[in-house]
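>>> Model the following, please.
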Amino acid sequence: MERYGDDVWNYAFFLTSRFDQADDIFQDVFLKVYRSMFSFRGESSVKTWLLAITRNVAKDHRKSAWARRVLLMATIRRTETASSTEKEVLSRMVNGDIWKAVMDLPEKLREALLLYAHHQLTVPEIASMLNISQGTVKSRIHRARAKVPAMLKDQLTD
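Prediction:
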């Protein structure tokens, strides 16, 4: 958890764009890992395995009726909570122009780019994790890299 905890939380945040959901997903991932450590077959790196679990937990979280109700209530009653220093730093990064552009990418492009550039997974690891071909991974990374500068240019001209 100490070694990959930041990667898991950051990936959960990139998938959800919400601090509270990232916290919940983070906890669920490590509970799931603790309960099923024996299922790790060593076919991929531990980091790839953890990020795949994070992706699946985030997907399940989005589908749950409980999460939909919580999101609706959070939208209705937006309250400010004290953030940790770490979260404030991440928040400043996310508010930056580059991170805003990355977060505005379509989910498939954003996910491939973040796994490659931020989490430093290889193309084969990403392909295996997302259950898509390596060519599709390369295409998504290429398209994401092309879109970000175009989005930044559009922001500057507005």
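
>>> For the rest of this, base every contact and every neighbour count on C-alpha atoms.
Noted.

>>> just checking, what's the longest helix in this structure?
helix 134-157 (DSSP state H).

>>> so what does that one touch, helix or strand wise?
helix 97-104, helix 107-113, helix 123-130 (3 or more Cα pairs under 8 Å, 6 or more residues apart in numbering; DSSP states H and E).

>>> Name the stretch among the ones you listed that sits most buried.
helix 107-113 (a mean of 20; mean count of other Cα atoms under 10 Å).

>>> Here is the second sequence; please produce its structure so I can put it next to the first one:
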Amino acid sequence: MVEEVLKFMTRMDDFTLRELMQTYGQDIWNYAYLITRRHEAADDIAQDVFVRAYMHIDRFRGDSSVKTWLLSITRNAAFNYRRSAFFRKVMPVGFVRLRGTVLSAEQQALDHIVTDNLWNIIMRLPQKYREVLVLEARYDMTLKEIAHLLGISEGAVKSRLYRARAKISNTLKEEVEYGTV
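Below you'll find the model as predicted:
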């Protein structure tokens, strides 16, 4: 899809919407889940993001990539959800499990343990650190894109990334030191 075309659209067609959903749907869902930690909320938010994009394509000015624009909508929708009374009453439990290709059952079990442990550590980080880390590592966003999405300076993004990595590193060192890994 050519992003240049989208910024001149005043109305989106079904084909373009379908293409956006196929291209960015999983990223949108994952980001919504990262913020809310709830599968059902991520489903609802992802659906809402594409409805909003469909209804308001005329608001896309092309100042950022389409992906950044959609992630920005996702972030706003997810934070609105988190502020709702329902979210405050129901605290999510659990963690994210990444899946990968493995050769043996033993390797698969070890991978799950390591992955689960790492994601548990990441999900325990304060929101501002967790968010920049995942946007950079998982979504391959540049510092500039992250800064634009979050409405902060690139320096703040760098600082948060540094602190997030330091917190993860310290936690891993402590777990190895105390034998909790």
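
>>> Going by neighbour count, list what's buried in the longest helix of structure 1.
Neighbour counts over helix 134-157 of structure 1 (16 or more other Cα atoms under 10 Å) mark Q134, V137, K138, R140, I141, A144, K147, V148, M151 as buried.

>>> Nearest to I53 of structure 1 among these?
V137 (18.8 Å; Cα to Cα).

>>> Pull the contacting residues for the equivalent of the closest one over in structure 2.
Aligned counterpart of V137 of structure 1 in structure 2: V157 (TM-score structural alignment). By Cα atoms under 8 Å, 6 or more residues apart in numbering, the residues touching V157 of structure 2 are V132, L143, I146, A147.

>>> Counterpart of the first one over in structure 1?
Going back to what we said before, that points to V132 of structure 2. Match for V132 of structure 2 (TM-score structural alignment): A112.

>>> which residues sit in contact with its match?
Going by Cα under 8 Å, 6+ apart, A112 of structure 1 touches I126, V137, R140, I141.

>>> Let me see the contact set for the first one.
Read that as I126 of structure 1. Taking Cα under 8 Å, 6+ apart as the contact definition, I126 of structure 1 lies against T48, A112, L115, Y116, Q134, V137.

>>> what does the last one give?
I141 of structure 1 sits next to L109, A112, L113, Y116 when contact means Cα under 8 Å, 6+ apart.

>>> Please point out which of these structure 2 shares.
Shared with structure 2 under both residues aligned by TM-score structural alignment, their matches' Cα atoms under 8 Å, the contacts from the contacts of I141 of structure 1 are L109, A112, L113.

>>> What sits closest to the last one if chain neighbours are left out?
The one in question is L113 of structure 1. In space, and not counting its chain neighbours, L113 of structure 1 is closest to I141: 5.2 Å by Cα to Cα, 6 or more residues apart in numbering.

>>> What residue in structure 2 is paired with D23 of structure 1?
Using TM-score structural alignment, D23 of structure 1 pairs with D43 in structure 2.

>>> Excluding chain neighbours, what is closest to its match?
In space, D43 of structure 2 is closest to W29, 6.5 Å off (Cα to Cα, 6+ apart).

>>> surely the one you found meets V49?
No: here W29 of structure 2 does not reach V49: they are 9.5 Å apart, not a contact under Cα atoms under 8 Å.

>>> Have a look at those two and say which one is more surrounded.
The residue with more neighbours, out of W29 of structure 2 and V49, is V49; 25 against 21, by other Cα atoms under 10 Å.

>>> what helices or strands is the helix or strand hosting that one leaning on?
For V49 of structure 2, the element it lies in under DSSP states H and E is helix 39-55. The helices and strands touching helix 39-55 of structure 2, judged by 3+ Cα pairs under 8 Å, 6+ apart, are helix 14-36, helix 66-83.

>>> Adding distance to R41 of structure 1, write the contacts of A112 of structure 1 out as a markdown table.
Shown next, in a markdown table, are these (distance: Cα to Cα, whole Å):
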| residue | distance to R41 of structure 1 |
| --- | --- |
| I126 | 17 |
| V137 | 23 |
| R140 | 28 |
| I141 | 28 |
